[in-house]
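Student: Show me how the following folds:
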Amino acid sequence: MRVLLLALTVFFLGVFVWAVFEHFLTTDVPATLQHPAKLRFLHCIFLYLVTLVSLLSGYVITSGLLLLFSVAYPLFPLLLPFCLCLFRLPQDRLVSSVSAVLFPSPSPPFLALPGGCGEMVWVLLMGCCSDCFCLADCYHGLCNYLARETDSVLLMIGYRKVPDHHSPALFQDCMNASIHFLKALETYGVDASRVVVCGESIGGAVVAAITQALVGRSDLPRIRAQVLIYPFVQAFCLQLPSFQQNQNVPLLSRKFLVTSLCNYLAIDLSWRDAIVNGTCVPPDVWRKYEKWLSPDNIPKKFKNRGYQPWSPGPFNEAAYLEARHMLDVENSPLIADDEVIAQLPESFLVSCENDILRDDSLLYKKRLEDQGVRVTWYHLEDGFHGSVIFFDKKALSFPCSLKIVNAVVSYVKGI
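Tutor: From the prediction side, this is the model:
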């Protein structure tokens, strides 16, 4: 037993030391980020846990991995800002295989329209589908805060995740749950004209895709507004200025993003370079969507820091056949038709300067505005990907975290 304990101690210590070396050898922490030491600490722990999953996933069942994280979580709250926790309602509130939790309004609502009889509802999609992380209560504090500060009903949707489920499970689950609750708003005393959908990171991508898919549905209430917090809205071009500038910035590096994308879309990891270099996209497809994807659409001030003009490499048909579904509109809502974009509700977009997905927000903002959709844009010079989840974590919080949450609250209270 002592030998086993010693071996385990050496193993876990070795992995941690490797994670620390990996961080300092590959990670770039921009000078504009506040509390860089704190961010470095969080990123080291993040790399440590990701590495453990990679090493143990072939030998330990998923429940064992979740046990590992359940032990780590009380010690390091919310160290995995990309992970969507799985909340469950009572059995009669489950929607097929999808789980959700309802955060009620803490007081009589003030967001109902004049003459209305109910509350606002948020349909909230947050986190990402990376690997098998599934930490309970990861977003609980954020959801409670949003519901309380806006006097709203807030519905959080859980969805099936990798490695057991791949595309299009995320989109289908969230679509089914959203439709179910849109049809049942009266049950919860919700004003059907005051529905806001909100998503963070990959949740923002799903919110954008669902809002597009619901355009023209006469049998459902019209979405009042969509709130997209540093969303991932295109998988075509991973060489935009922000992808180059922030490719090694915590907590979302380009390498980790591409790995997560491959895992969710069931693409073999050997095609990662083809995805990064754009060789999996046919030339005619590039020409068709270049008007929306071109770095020329990014304001010049965002290109001043280390951006090198880029063009895709030679087309690789084998890579395209493997990865072509990442070019579907459900996975790249930026490429939706103009007729669909023009019918979208007003939008609130949050972007962070030190985020590889910054330019996704800028491109989607331009697409919406070009089609006459009202857009409110909130940009943080000191922000980074995943920062919103730390807003109430005291010693682990960052100034930009609270700024984002308060900006979202202010926007929702103003519509």
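Student: C-alpha from now on. contacts and neighbour counts both.
Tutor: Fine.
Student: Return the residues in contact with the residue nearest the centre of the chain.
Tutor: In the chain, the residue lying closest to the centroid (CA atoms, centre = their mean) is Ser201, at 1.6 Å. By CA atoms under 8 Å, 6 or more residues apart in numbering, the residues touching Ser201 are 82, 126-128, 228-232, 385-386.
Student: Most widely separated two among those?
Tutor: The distance between the two most remote of the contacts of Ser201 (CA to CA) is 14.9 Å, for Phe82 and Leu228.
Student: Same drill for these two, tell me which one is more crowded.
Tutor: Legend: neighbour count by other CA atoms under 10 Å for Phe82 and Leu228, higher for Leu228 (30 against 25).
Student: want to put them side by side, so please do this one too:
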Amino acid sequence: MGTILEKLRISSIPTVVQFSQRLMFIKKDPNVLVTDMHFERVPVRLFKPKEVSSKLRRGIIFFHGGGAIFGSLDNYHALSNVLAHETDSVILLVGYRKLPDHHHPAIHMDCLNASIHFLKNLETYGVDPSRVVISGESVGGWTVATVIQDLISQATLPKIRAQVLISPILQGINFQLPSYQQNQNVPLITKDLMITLICRYLSIDISWKNAILTGACVSLDTWKMYSKWISSDNIPQRFKSKNFHPEFLGPFNEAACLETKHMLDASISPLLADDKTIAQLPDTFLVSCEYDILRDDVLLYKKRLEDQGIPVTWYHAEDGFHGCINLFDKLPFSFPCSMNVLNAVISYIKGV
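Tutor: Below you'll find the predicted structure:
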């Protein structure tokens, strides 16, 4: 339908998908109180267990996924319900501005501002300031990694106890990692679709897509500076198939470099943050999926954090694919990996 309407110049595919998401049936949980609010102009949804608690609860700030173009509060309603009920936590699900109308840094700023507002008013929502977790999936996981870098520098705010990143994208330099080669055509996000969404969100002309994929926009000096963190040499051998080819940068294109240079900023590629910043990050839980182009971003981030002494817990779904956690209740599209990832996240959070 989206394709037909787009060809007729009536609407666009993203608009049609976003409209269809608003028609989703929302199943109510009798055990959870749900409240829609706005923190200034940012839409948020608060999930709080109805059972009376004698003490302040854990708080979870959650940024939904959707590639900066899909995903919504409704789309992640069921997941937030389960997290609130199973972990006995207050969940703040954050909505944010998306494509096609809004570009970087809209997602980062909306999520950062909503987080700051929540952290300043924790007791109003019955949340223990010493037990706040910030979590996200896919582009939401990327947002967690960028927002936390801003939050750790704000001494007047309660410290985040832990961060939970589920299949995040974490760097914008190396798109030749083993997982990109092995899973380039695996749903729910292919390599071509991901690069297209990155270009659109970062306002990079789509004509530079091939330069990004081949590394032609990366100078040799830049590669030497960051390869210690993002090279496939940091990926364990068991994740490299026999058909894996080590990185080979295309002929350097200075015009492409100038067009894409902002992808090197830590606010876009949090994996590239300096050691001092990484060393201040909270305890971390990482989820990777075997059949996901972003699998190796997680593995690289895991090593970076561990090298700086950050406690990291890692769950790898051997049969998992990108976005599987949000399909846990979407029969017949739910898979064993959906519940396994969800249960792993729940188990970690309950221990915080």
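Student: aligned partner of the residue nearest to the centre of structure 1 in structure 2?
Tutor: Aligned against structure 2 by TM-score structural alignment, Ser201 of structure 1 finds its counterpart in Ser138.
Student: I would like the range of structure 1 that aligns with stretch 190-209 of structure 2, please.
Tutor: Aligning stretch 190-209 of structure 2 against structure 1 (TM-score structural alignment) gives residues 253-272.
Student: same deal with stretch 224-237 of structure 2?
Tutor: Under TM-score structural alignment, stretch 224-237 of structure 2 corresponds to residues 287-300 of structure 1.
Student: Pull up the distance across the matching stretch, start to finish.
Tutor: End-to-end span of stretch 287-300 of structure 1 (CA to CA, to the nearest Å): 22 Å.
Student: and it, which residues are buried?
Tutor: 290, 292-293, 295, 298 (16 or more other CA atoms under 10 Å).
Student: likewise stretch 129-139 of structure 2?
Tutor: Judged by neighbour count (16+ other CA under 10 Å), stretch 129-139 of structure 2 contains these buried residues: 129, 131-139.
Student: got the contact list for the aligned residue in structure 1 for Leu281 of structure 2?
Tutor: For Leu281 of structure 2, the aligned position in structure 1 is Leu344, judged by TM-score structural alignment. The contact partners of Leu344 of structure 1, taken as CA under 8 Å, 6+ apart, are 211-212, 215, 373.
Student: any idea how far Leu344 of structure 1 lies from Leu368 of structure 1?
Tutor: Look at Leu344 of structure 1 and Leu368 of structure 1: by CA to CA, they are 8 Å apart.
Student: Between those two, which contacts overlap?
Tutor: Common contacts of Leu344 of structure 1 and Leu368 (CA under 8 Å, 6+ apart): none found.
Student: can you tell me what part of structure 2 stretch 310-326 of structure 1 aligns to?
Tutor: The aligned range for stretch 310-326 of structure 1 is 247-263, by TM-score structural alignment.
Student: So what's the gap between that stretch and the chain middle?
Tutor: 24 Å (CA atoms, centre = their mean, to the nearest Å).
Student: Run through who's touching that stretch.
Tutor: In contact with stretch 247-263 of structure 2 (CA under 8 Å, 6+ apart) are residues 171-173, 176-177, 204, 208, 211-212, 214-219, 231-232, 268-269.
Student: ranges for the strands of structure 1?
Tutor: With strands called from DSSP state E, structure 1 shows them at 100-103, 119-125, 153-157, 190-200, 225-229, 346-354, 375-384.
Student: how big's the offset between the fourth one and structure 2?
Tutor: Put plainly, it is strand 190-200 of structure 1. When structure 2 is overlaid, strand 190-200 of structure 1 sits 0.4 Å from its aligned residues on average, using mean CA distance after the TM-score superposition for structure 1.
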